[in-house]
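**Q** build me a model:
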Amino acid sequence: MSQYFQKEIECASRNEIENLQNEKLVKQVQHVWDNVPYYRKKMEQKGVKPEDIRSTKDLYKLPFISKADLRESYPYGLLGAPLKDCVRIHSTSGTTGKRVVAFYTQEDLDLWSDCCARALAAAGTTPEDVVQISYGYGLFTGGMGLHGGSEKLGSLTVPTSSGNTERQIMFIQDLKATVLCCTPSYAAYLAETMKGMGLGPEDISLKAGILGAEAWTKEMRDDIEATLGIKAYDIYGLTELSGPGVAYDCSAQDGMHINEDHFIAEIIDPETGEVLPEGSEGELVFTSLDKKAFPLLRYRTRDICSLSTKPCSCGRTFMKMCKPRGRTDDMLIIRGVNVFPSQIETVLMNNGYPANYQLVVDRVNNSDTLDILVEMTPEMFTDNVGEVSRRQKDLVADLKSMLGIKANVKLVAPRTIPRSEGKAVRVIDKRKLLD
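**A** The predicted structure is shown next:
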């Protein structure tokens, strides 16, 4: 039987959800018009006024907001509430430019905790559970978001943050943690470390993992479930919208339910901006319906996925988004071919390799090159040059079949690719340094 945190909302009829969205959208557009001059100017440039937005059917009339806008308006340009009403900020990593700073009122934080509590409940979490939060705390939203959701649900919350892996495992064992919240790559690393310590799924009490903040494949999910003995649930979010909990997996594990009472999702053609029909693959766009301190309308996430309102076996009626296939900014164009790291991960894991790999893209004599460093497992590691060469050729062939281009594969010894306690660094694009 499915578990819910707020069943009356999570299982509302589609008509009730749409009516609520229409009501909230009208109010939110007026709030943004009155309080965010930066966005009001964008509306004026497009010839749109608040009275033009009567329902979600009018959403297409509004201008988009992009990461570039957030950087241009840094730090206070998109603030939608008086600073005295704001109680917290979070921030993106800023690895590709200026940081994005998102603001929260106390009401914003309470609603965010509700969203994360729904995600935990959907994974079977109850007040009887011990929830270990191994996402990073601080400016990153992961730790604080799931922490708030766990406490809202009434579970015992263990704020271990990221890092210090042996201590993490000690707490999992000693406190009999039942739910683990961290990135997929860190969950895989915990399983790898446990194996090195002679520990297996039978030595821990974990039953579920809430894993997000980076792209991961079904193959990686299957591997984590097997090595940790858990059911692994996806969770989706963005600092710009609030953090984790915008959407979440349920027991069906067939797409993530979007918290539609707080967010409206659209899929657009990333080139033209045209709204695409349900089921189409394109760029995901979100409108925040309740956020007061940092209210984004039609924010372009750059994630590539599709949406569905088909009935779900869990009983929830919220629209579902599929696991993002990649991001428009993570997509690599190599010799004219679109390549997503997730495609490469699928090939590697289908061939029995762990999710420890690194892509190095370069340009030699005006031609793009793709080198893939792949760790072998201890079981497959050998100094037999012929065997390693054969394995590399097999991977080259499978990758070419998947990608349509040839990649250079180098198999390396176990544990030689640097591990990350947060988001894994999968791609090194040296072309960017040359441009």
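**Q** from now on I want contacts and neighbour counts done on CA atoms only, so please keep to that.
**A** Noted.
**Q** list the buried residues in whatever helix or strand residue 191 lives in.
**A** Residue 191 belongs to helix 184-196 when elements are defined using DSSP states H and E. For helix 184-196, burial by neighbour count (16 or more other C-alpha atoms under 10 Å) applies to 184-192, 194.
**Q** ok, now stretch 259-274?
**A** 259-268, 270, 273.
**Q** buried residues in the longest helix belonging to the chain?
**A** Taking DSSP state H as the criterion, the chain has its longest helix at helix 14-35. Residues of helix 14-35 classed as buried under the neighbour-count rule (16+ other C-alpha under 10 Å) are 17-18, 20-22, 24-33, 35.
**Q** name the helices or strands packed onto it?
**A** helix 37-46 (3 or more C-alpha pairs under 8 Å, 6 or more residues apart in numbering; DSSP states H and E).
**Q** second chain to compare with the first, below:
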Amino acid sequence: MIWNRTIECASRDEMAAIQSERLIRTVQRVYHNIPSYRTKMQEKGLVPADIKSVEDITKLPFTIKSDLRDNYPFGMFTVPMSEIVRLHASSGTTGKPTVVGYTRNDLQMWAEVVTRSLGMAGVHQKDIVQVAYGYGLFTGGLGLHYGTENLGATVIPISGGNTQKQIQLMQDFQSTVIACTPSYALYLSEVMQEMGVDPESLKLRIGIFGAEPWSESMRREIESKLKIKAIDIYGLSEVVGPGVSCECEHQCGMHVNEDHFIPEIINPETLDPVAPGEIGELVFSTITKEGIPILRYRTRDLTRLIYDKCECGRTLVRMEKCMGRSDDMLIIRGVNVFPSQVESVLLSMSETEPHYLLIVDRVGTLDVLKLMVEVQEQFFSDEVRQLEALKKKITHNIQSILGISVDVKLVEPKTIERTAGKAKRVIDNRKI
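**A** I've put the predicted structure just below:
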């Protein structure tokens, strides 16, 4: 199903023309309405007239999360509050939350891009979509909610948590689509097993998973345990929320709704554009938002862009599944370590559960990496020799991938805390 054939199958020249016109308009809006942006542009000797096409986007200054926090709460808005009909905010655990405001047109655009995303995933009007992302200030729940309604499908706005109730409603309401974080999807499969519910007895056929990095191994695990097709959706509140990009049924990269969001890939160290197809940090510019347009926002997510036409027929650029975040990357004794690398190793082993925690400490001047990992019940034995052999195997497998030693601690199933939101994978106790 192609929801908007004209846009989703546009040629590169057609898309560049759309982007150029909208970017020029957005730069003018930002320059004249946001003092901090105007100052940044003036420091680079730029005026709006210098931006003549999408090719000029690299002339513009970057935006980072602290820019939004420095202008808390409404300093980045380009319209008066009388035109803002909804506010969202991201987590404020590392400081003030980042606040985003939506005009009526912004909400319509957001519903449209989520509807497109659902169409990419194979969702149709007859589907019953159970939205188990959190509702409230987090954009996940309401983003999927209004996109589903816009598509004409049925939405169950259950929000996150209340896991047994989630499964009961899957049975009673015959949900065909589940939308939540991938780690919560695995937890749902655990609770189903405890409740004696066979996933094949449900009507579920598609899962729309996002809000945290997850590996191909985790995808296979979810698909195997829930008997569904697991689709990756991407978004962040600063850009709009879910619906910035999404996989189609071919699962070979997430199609970016690039008539609304222009993607770039930069080297996170030099901030220069990387060569086409190279991995780097994802940067987004919004070109249709009214409430809080944002230019060259550094997402910190690491991925690459694919410009080949997809088998589904869409010509929209695709972004590869994010391998992690540049600010989540751990540097242990000079080695770059991503939690997703550890996850892939664990999911390739039949003895472990996909629940783990990385703990980093500094002993003297030496960084020490500890891995707590749950062992499947049938393998968690009182026999010390058997557990030692498993520990040695995990240690060896991780060291062969990461190139550093890891202190592995095996724990019983359900020891590591579960959450309906983003899974916490790393505790860094170093004072850096």
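**Q** would you mind pulling the contact partners of the following helix or strand past the helix holding residue 191 of the first structure?
**A** Counting by DSSP H and E, the next helix or strand C-terminal to helix 184-196 of the first structure is strand 208-212. Defining contact as C-alpha atoms under 8 Å, 6 or more residues apart in numbering, one finds that strand 208-212 of the first structure is touched by 120, 123-124, 178-184, 187, 230-236, 244.
**Q** quick one: which of the residues you listed sit in helices?
**A** 120, 184, 187.
**Q** tell me where the stretch 301-435 of the first structure has helices.
**A** 341-350, 385-403, 431-434 (DSSP state H, counting those that start in this stretch).
**Q** what's the most buried one of those?
**A** Each of the helices of the stretch 301-435 of the first structure was scored by mean neighbour count; the highest is helix 341-350, a mean of 19, by mean count of other C-alpha atoms under 10 Å.
**Q** average offset between it and the second structure?
**A** Comparison of helix 341-350 of the first structure with the second structure after fitting gives an average deviation of 0.3 Å (mean C-alpha distance after the TM-score superposition for the first structure).
**Q** check stretch 112-121 of the first structure too.
**A** Mean deviation for stretch 112-121 of the first structure: 0.8 Å (mean C-alpha distance after the TM-score superposition for the first structure).
**Q** what range in the second structure matches that stretch?
**A** When the second structure is aligned by TM-score structural alignment, the counterpart of stretch 112-121 of the first structure is residues 110-119.
**Q** ok, residues contacting that stretch?
**A** 1-4, 124, 143-144, 146-148, 150-151, 233, 240-248, 257.
**Q** show me where the stretch 101-250 of the first structure has its strands.
**A** 101-105, 130-133, 156-158, 179-182, 208-212, 231-238, 243-249 (DSSP state E, counting those that start in this stretch).
**Q** gap between the longest one and the chain center?
**A** In terms of C-alpha atoms, centre = their mean, to the nearest Å, the centre of strand 231-238 of the first structure is found 7 Å from the chain centre.
**Q** likewise for the fifth one?
**A** Per C-alpha atoms, centre = their mean, the displacement of strand 208-212 of the first structure from the mean C-alpha position of its chain is 11 Å.
**Q** what range does it cover in the second structure?
**A** Mapped onto the second structure using TM-score structural alignment, strand 208-212 of the first structure covers residues 206-210.
**Q** hang on, the earlier thing: got the angle between the helix holding residue 191 of the first structure and strand 208-212?
**A** With axes from the mean of the first three to the mean of the last three C-alpha atoms, to 10 degrees defining the directions, helix 184-196 of the first structure sits at 140 degrees from strand 208-212.
**Q** helix 184-196 of the first structure packs against which elements?
**A** helix 165-174, strand 208-212, helix 218-228.
**Q** tell me the counterpart residues of the first one in the second structure, please.
**A** It refers to helix 165-174 of the first structure. Against the second structure, helix 165-174 of the first structure falls on residues 163-172 (TM-score structural alignment).
**Q** so for the matching stretch, what gets flagged as buried?
**A** For stretch 163-172 of the second structure, using 16+ other C-alpha under 10 Å, the buried residues are 163, 166-167, 170-171.
**Q** nearest to residue 155 of the second structure, of those residues?
**A** residue 170 (12.0 Å; C-alpha to C-alpha).
**Q** could you measure from that closest one over to residue 391 of the second structure?
**A** 38 Å (C-alpha to C-alpha, to the nearest Å).
**Q** go on, residue 432 of the second structure?
**A** Counting by C-alpha to C-alpha - residue 432 of the second structure and residue 391 of the second structure are separated by 30 Å.
**Q** I'm done for today, thanks for sticking with me.
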